[in-house]
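Asks: Okay, structure incoming, though there's no sequence with it:
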């Protein structure tokens, strides 16, 4: 997975790699979804809390479809969960199929609870995800380093990259997405027969995600260099004007904000342009707002000034296809919540748990923690 030829973004952490073994299995990688709202307990939609292991969300729904008689389009879910590991999430289906699930039994899929609600669950209808991760073969010296870097990430936050899962087993989803956009832009209708609509949209989103990761990696680089180099050296490297360099050097937090970038109220809320940089930096440090990156498309909120100049370095190539994508913004810098960790020296195991924003990847956090690709031994 991690050996595929996809772009590898720059980490915000700079420590040498930590030696620990990670296996994405049902005992060592556990995910629990937190719904966006409380379910009412009544209504025409059956809400089912499912626990799955070694199944994708689509595979789990296919099993439930075969058992209940509901069609795949009848199901609602807030997001796709990893195939590897143990994951718990909520799905919805019309309540008329409830009786067909009364005796449901499957070795890889369990129904934990059911209730009712008046709405179908839709993509994005989740608040956050809780993660549990266990690392093995951890020496005491490495456990000390893990504590230190976890405390650092807990304090500073981390770059909200898209994880490797977005880009496919062979890392070619982004390339396929670009090929689809080029074909659609030229009026080539063969692409409609080659990919079903959901797969087509997913591959296009992988292309958007790849551009986002490359842009965010540059912003992490600028933030790093702003701490390592003096003003004259920064001017030589980036050709920024004096005011931009002064703004970068004056910020004490790791991730540096830029004049004219699109910020978002945090942990949720509307986006807006950064006009009073000093005031916004204070609110960023207080975790009241954060930087947002472009998910390129026709309806995305545009940045200005130096922030736009940097975005254009990465997103300009997609301008010919903007009309084929809606576009949006994605938080660029986020924070973990509810961090806990424990080291069992006798078993040489280090366990951790934390909560992440919806759409954020625990594997991205783990990469920051270990300082390397997560499946390297």
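Replies: That came through fine. Keep in mind that this is a model prediction, so the values were computed, not measured.
Asks: going forward, measure contacts and count neighbours with C-alpha atoms only.
Replies: Will do.
Asks: which residues in the protein form strands?
Replies: Taking DSSP state E, the strands of the chain run over residues 29-35, 45-53, 76-77, 86-94, 109-117, 126-135, 158-159, 262-265, 271-273, 289-295, 328-331, 333-334, 337-344, 349-357.
Asks: Adding distance to residue 185 and mean neighbour count, write those strands out as JSON lines.
Replies: Shown next, in JSON lines, are the strands of the chain (distance: least, CA to CA, whole Å; neighbours: other CA atoms under 10 Å):
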{"stretch": "strand 29-35", "distance to residue 185": "38", "mean neighbour count": "21"}
{"stretch": "strand 45-53", "distance to residue 185": "40", "mean neighbour count": "23"}
{"stretch": "strand 76-77", "distance to residue 185": "31", "mean neighbour count": "21"}
{"stretch": "strand 86-94", "distance to residue 185": "36", "mean neighbour count": "23"}
{"stretch": "strand 109-117", "distance to residue 185": "41", "mean neighbour count": "17"}
{"stretch": "strand 126-135", "distance to residue 185": "34", "mean neighbour count": "20"}
{"stretch": "strand 158-159", "distance to residue 185": "32", "mean neighbour count": "24"}
{"stretch": "strand 262-265", "distance to residue 185": "28", "mean neighbour count": "24"}
{"stretch": "strand 271-273", "distance to residue 185": "30", "mean neighbour count": "18"}
{"stretch": "strand 289-295", "distance to residue 185": "19", "mean neighbour count": "25"}
{"stretch": "strand 328-331", "distance to residue 185": "20", "mean neighbour count": "21"}
{"stretch": "strand 333-334", "distance to residue 185": "33", "mean neighbour count": "22"}
{"stretch": "strand 337-344", "distance to residue 185": "42", "mean neighbour count": "14"}
{"stretch": "strand 349-357", "distance to residue 185": "34", "mean neighbour count": "19"}
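Asks: then this one, side by side with the first:
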């Protein structure tokens, strides 16, 4: 049987029991609002549409808007694809010639799609044109007797390991299993391009999680290593650690964070001790860097923050449970935070991703 590696990751707040509870019992229990990389400037050849969807998948949203406006689905721009089982708000873009047809979108109200605002901008919205997502999540049936303050305080003080959430890998790991078949040339059926990309990316995500878990288990999440690849926080370029003591001070000041590998053909290379640790991850799966060649841009590779900081993490108790409010960078998973707070099977049962990243 092929090596698919571990299926769970260490908790960051394992010293305390969670609050338990349930999520997503109602759509309004899970709200997500996109934090744009930039605001529309008010002029240009593109219309930016601030849209709310309720219980609607992202692919369906794009198709429905395109069909209503009489344009190809590829003409609808989006910075990121949002959760289906939630109330979400985000920007879409369409060509300016759609302006006189925007009234048609009222027909989508019956399907849970609402146009809230319109503005003009110079460019089409493209994947990645967002800073992050703002969440408001209600945990029903949570226990106020649990040490929830200690859990949240550790996360506020020390940050949160930036694991991929369980939905990234499909129900019972089905997307990941498919990805291993794709990577190793064992796939016996043709996949849609979207499925193929998602499956391969699940393997990259799994390898990153394994790398991050090893680092956490070795007590190295807040340690600069020789040859580490660092990223400026919250945004900025990459560089390799040469002066360990100097970069350790910057890491402790939250100026930089280690950036782990999304393995691929052009992943920014680590060196020294850090490079050997990354090579050990691949070796444990009987992989070499050469396995990522031949997939073009799909496995070009990148780097991902090992840690994220939640400066606006808030919690308040209501009659039926605990409400959390926080903002995550693009690509980070709310379910990773919920797993730390709840510590039960409810998080593991969330629906699989529709998109590569939230």
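Replies: Structure received. The structure presented is a predicted model; accordingly, all values stated were derived computationally and were not measured.
Asks: Rebuild the strands of structure 1 as CSV, extending it with distance to residue 173 of structure 1.
Replies: Output for the strands of structure 1, formatted as CSV (distance: least, CA to CA, whole Å):
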stretch, distance to residue 173 of structure 1
strand 29-35, 24
strand 45-53, 24
strand 76-77, 23
strand 86-94, 24
strand 109-117, 28
strand 126-135, 25
strand 158-159, 22
strand 262-265, 27
strand 271-273, 29
strand 289-295, 16
strand 328-331, 20
strand 333-334, 24
strand 337-344, 31
strand 349-357, 24
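Asks: can you tell me which of those strands comes nearest to residue 186 of structure 1?
Replies: strand 289-295 (22.2 Å; CA to CA).
Asks: In structure 2, which residues correspond to the closest one?
Replies: Under the alignment (TM-score structural alignment), strand 289-295 of structure 1 falls on residues 256-262 in structure 2.
Asks: for the strands of structure 1, which one sits closest to residue 101 of structure 1?
Replies: So among the strands of structure 1, strand 109-117 is nearest, using CA to CA, at 8.9 Å.
Asks: Measure the mean distance from the closest one to structure 2 post-superposition.
Replies: On superposition with structure 2, the mean distance recorded for strand 109-117 of structure 1 (mean CA distance after the TM-score superposition for structure 1) is 1.0 Å.
Asks: Need the outlier residue of structure 2, farthest from its centre.
Replies: residue 100 (35.4 Å; CA atoms, centre = their mean).
Asks: For that residue, list the residues it contacts.
Replies: Applying CA atoms under 8 Å, 6 or more residues apart in numbering to residue 100 of structure 2 gives no contacts.
Asks: State the distance from the closest residue to residue 248 of structure 2 other than its chain neighbours to residue 9 of structure 2.
Replies: Leaving out its chain neighbours, the residue that sits closest to residue 248 of structure 2 by CA to CA, 6 or more residues apart in numbering is residue 224, at 5.3 Å. Distance, residue 224 of structure 2 to residue 9 of structure 2, using CA to CA, to the nearest Å: 22 Å.
Asks: and these two? which has more neighbours close in?
Replies: Remark: of residue 224 of structure 2 and residue 9, residue 224 carries more neighbours, 26 against 17, as counted by other CA atoms under 10 Å.
Asks: can I assume the more buried one is in contact with residue 249?
Replies: No - between residue 224 of structure 2 and residue 249 no contact is recorded; they are 9.0 Å apart, counting by CA atoms under 8 Å.
Asks: Chain neighbours aside, what residue packs nearest to the equivalent of residue 233 of structure 2 over in structure 1?
Replies: Alignment note (TM-score structural alignment): residue 233 of structure 2 maps to residue 266 of structure 1. In this structure, residue 266 of structure 1 finds its nearest non-sequential neighbour in residue 289, 4.4 Å apart by CA to CA, 6+ apart.
Asks: can you tell me how far residue 183 of structure 1 sits from residue 198 of structure 1?
Replies: Distance from residue 183 of structure 1 to residue 198 of structure 1, by CA to CA: 17 Å.
Asks: Comparing those two, which residue is more hemmed in?
Replies: Set residue 183 of structure 1 next to residue 198 and count neighbours by other CA under 10 Å: residue 183 wins out with 15 against 9.
Asks: which ones are touching the nearest residue to the more buried one once chain neighbours are set aside?
Replies: Closest residue to residue 183 of structure 1 apart from its sequence neighbours, by CA to CA, 6+ apart: residue 191 at 6.7 Å. By CA under 8 Å, 6+ apart, the contact set of residue 191 of structure 1 is 180, 183-184.
Asks: All set now, cheers.
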